[in-house]
Structure formats: C-alpha cells, structure tokens
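Novice: Next comes the sequence, and after it the predicted model I'd like to discuss.
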Amino acid sequence: MNQQQSYEGGCACGAVRFRANGPPMRVGMCHCMTCRQVHGSAFGSYAMFDRSAVTLTGNTREWQSSEKGRRHFCPLCGSVAFMMYVDREEIALPIGAFDDTGLFEPAYELWCKHKEPWLPRGVRPEYDEERAH
C-alpha cells in the first residue's frame, strides 16, 4: 500500500496549523523586498503546494502583498502562516513554519536583484525578478 507523506507546521504560537500531503510542486527562495520585510530576514523560503493538498486550521488575517498575492498571518503572534495567489491554485508554505527541519531544499532563487551581496551566488538557478511558473 502506497502511503503518501504528509508535512505539518504552523505559526509560532500554534494557533494556526497546516498539513500538506505529498511532495511540493516546487521549492524556492525569494529575495523580494516584501519577503525580506515580512520575514525580517534577507530572504523568504517557500514550499509550493497545490491548494487541494493542504489543510488549514485556525484563524488568520489576510493582506494584499502584491497584485495577485495574499499573505496570511496569525493575528495572535503575527507570524507568517502562508501565502495564496488569486490567479493560481497553489499555496506557499514558509519552510521555517514546518515542524521538522531538513524537509525541502530550494531549487531556485527569485528577485536576486535584491539579494544581499554576502550571500553565495550560483548555488541554484537565479532570476533577477519572477520566473515563469
């Protein structure tokens, strides 16, 4: 019997939880200014799943972070819970929000025109801005 792997995670306080079933569609790093500010770090890293593969529990607040992006965060602790898009049936789950470490390795980097100069170059494919989906 083939049992599908599932991955769990959530916000810092545990009020928002998610479960993702099966492998992600892709995994990447983003150096855009919004990801930098939202995460308070030099980049954000996300595992992208089909929306139908993810179950969410708990209440979130949403804000429009770009024309097509909607970021959800926990109203109690403020941590990033996930991101959805209005034009795609996918959900971006922050790698740092999973319960376990070492699950996914990014395969590409976006918005490298904002990449910190002290980060290594050429480790994975890099795009100055967005990439084709």
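Specialist: On my side now, so go ahead.
Novice: hey, let's count contacts and neighbours off CA atoms from now on
Specialist: Noted.
Novice: Next up, the contacts around the nearest residue to His31 once chain neighbours are set aside.
Specialist: Leaving aside its sequence neighbours, His31 sits nearest to Phe43 (C-alpha to C-alpha, 6 or more residues apart in numbering; 4.5 Å). Phe43 makes contact with Met29, Cys30, His31, Cys32, Cys35, Arg36, Lys115 under the criterion C-alpha atoms under 8 Å, 6 or more residues apart in numbering.
Novice: let's see 6 Å
Specialist: Cys30, His31, Cys35, Arg36 (C-alpha atoms under 6 Å, 6 or more residues apart in numbering).
Novice: Buried subset of those, written for PyMOL?
Specialist: To isolate the buried members of the contacts of Phe43 in PyMOL, using 16 or more other C-alpha atoms under 10 Å:
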select buried, resi 30+31+35+36
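Novice: Pull the most distant pair out of the contacts of Phe43.
Specialist: Cys30 and Arg36 (8.2 Å; C-alpha to C-alpha).
Novice: Show me the helices in this structure, by range?
Specialist: 33-39 (DSSP state H).
Novice: Could you pull out the strands in it for me?
Specialist: All strands of the chain, identified by DSSP state E, fall at 6-10, 17-21, 26-30, 44-50, 54-57, 61-64, 69-73, 80-85, 90-94, 108-110.
Novice: putting a second one here so we can go through both:
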Amino acid sequence: MGRYRTGGCMCGEVRFRVEGEPIRTGLCHCKDCRKYSGSAFTIFAVWPLSWFSMSGHIGTYAGRSFCTNCGARLFSLRAEEAEIMVGSLDEAPSTLIPSYELWVGRREEWLPELPWTDLHQGDRDPNRESWRQPMRVGHTGGGR
C-alpha cells in the first residue's frame, strides 16, 4: 500500500496504524458525538477494517473505543470499517478534508457550512452509492 498513518492515545498505551488513504472523511454534529468528544462536532476518517491494526488495551462503550488508562477516544470498529478520530493521529490531519457532514441541523450557528460537503440531516445511509471520493489538499471545492 505504501502510505500509512499512525496514531494513539495521550498516555501511549494504545497505538494504531492505518494503511493507505481513507474511504471517506466526514464531520458529525450529533448529540452522541458531542458527548463523546466534549466538542461541538467530531471529524473522522474511515478505512477498511483490514487496513487497521492496533496494540494496547481498549475499552468500548456504545461502539466507541478508548484507552482504558487515559480515556482518550480513538476509533469505532465495525464489521468492515475502522472509523478513526482524526485528532488521535500522530500527524496533523490537514490532508483529510471532509466530504460530508452528518446531523447538520445540530451544527452550531457560528460554524459556517463547508460549501464542498454533502449535507445530511441524520446518519449516513450505508446503501447509498453516491458518496464522494475523499478530497485532497489543494482541491478547490465544488458544491453539493
């Protein structure tokens, strides 16, 4: 695959690695993501589960995994995907540009709409085939 990214928790107990580029990158404004992140929204990137590996001890609550030592939220693992909280990556996630937003009705009024993202009132429909390819740095956008 070539390119890979590494990440982990604050205390170093949990480490992970993802191969290649993500399938998609998104923002979520839902109440659960706010509670888990302690922020107004979360940003995440999704890789195939087979491209993900980890070491260390994790706990999982409601599908969200965290370090049992320091409590840092890291990822959510599903049957075929690994959703990585991009803030847990070792390098700044500036090349991971969101292509969609979830729960936009809950976006804070002071947070402007990203004109290149697809907007959704709720969760992503996994049966929908029209998800955009992840954008790369230098992309000028392009509306919905």
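Specialist: Received the coordinates, thanks. This one's a predicted model, so the numbers in the text were calculated from it and none came from an experiment.
Novice: re earlier: now the strands of the first structure in JSON lines, with distance to Asp100 of the first structure?
Specialist: Shown next, in JSON lines, are those (distance: least, C-alpha to C-alpha, whole Å):
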{"stretch": "strand 6-10", "distance to Asp100 of the first structure": "8"}
{"stretch": "strand 17-21", "distance to Asp100 of the first structure": "12"}
{"stretch": "strand 26-30", "distance to Asp100 of the first structure": "16"}
{"stretch": "strand 44-50", "distance to Asp100 of the first structure": "13"}
{"stretch": "strand 54-57", "distance to Asp100 of the first structure": "17"}
{"stretch": "strand 61-64", "distance to Asp100 of the first structure": "25"}
{"stretch": "strand 69-73", "distance to Asp100 of the first structure": "20"}
{"stretch": "strand 80-85", "distance to Asp100 of the first structure": "15"}
{"stretch": "strand 90-94", "distance to Asp100 of the first structure": "12"}
{"stretch": "strand 108-110", "distance to Asp100 of the first structure": "21"}
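Novice: Those: which one's closest to Val123 of the first structure?
Specialist: strand 108-110 (8.7 Å).
Novice: Where does that closest one end up in the second structure?
Specialist: Alignment of strand 108-110 of the first structure against the second structure: residues 100-102, by TM-score structural alignment.
Novice: what sits up against that stretch?
Specialist: Counting by C-alpha under 6 Å, 6+ apart, residues outside stretch 100-102 of the second structure touching it are Gly26, Leu27, Cys28, Thr117, Asp118, Leu119, His120, Gly122, Asp123.
Novice: what's the offset of that stretch from the middle of its chain?
Specialist: Chain-centre distance of stretch 100-102 of the second structure: 11 Å, with C-alpha atoms, centre = their mean, to the nearest Å.
Novice: And Gly9 of the first structure? What does it align with in the second structure?
Specialist: In the second structure, Gly9 of the first structure lands on Gly7 (TM-score structural alignment).
Novice: Then Gln37 of the first structure?
Specialist: In the second structure, Gln37 of the first structure lands on Lys35 (TM-score structural alignment).
Novice: So what's the residue count around that match?
Specialist: 12 (other C-alpha atoms under 10 Å).
Novice: swap in Ser88 of the second structure?
Specialist: Ser88 of the second structure: 21 neighbours (other C-alpha under 10 Å).
Novice: Map it onto the first structure.
Specialist: In the first structure, Ser88 of the second structure lands on Ala97 (TM-score structural alignment).
Novice: quick one: that match and Ala12 touch, right?
Specialist: No. Contact criterion C-alpha atoms under 6 Å: Ala97 of the first structure and Ala12 do not qualify, at 7.7 Å.
Novice: neighbours around Met33 of the first structure, how many?
Specialist: 14.
Novice: Excluding residues flanking it in the chain, which one is nearest it?
Specialist: That would be His114: by C-alpha to C-alpha, 6+ apart, it lies 7.1 Å from Met33 of the first structure.
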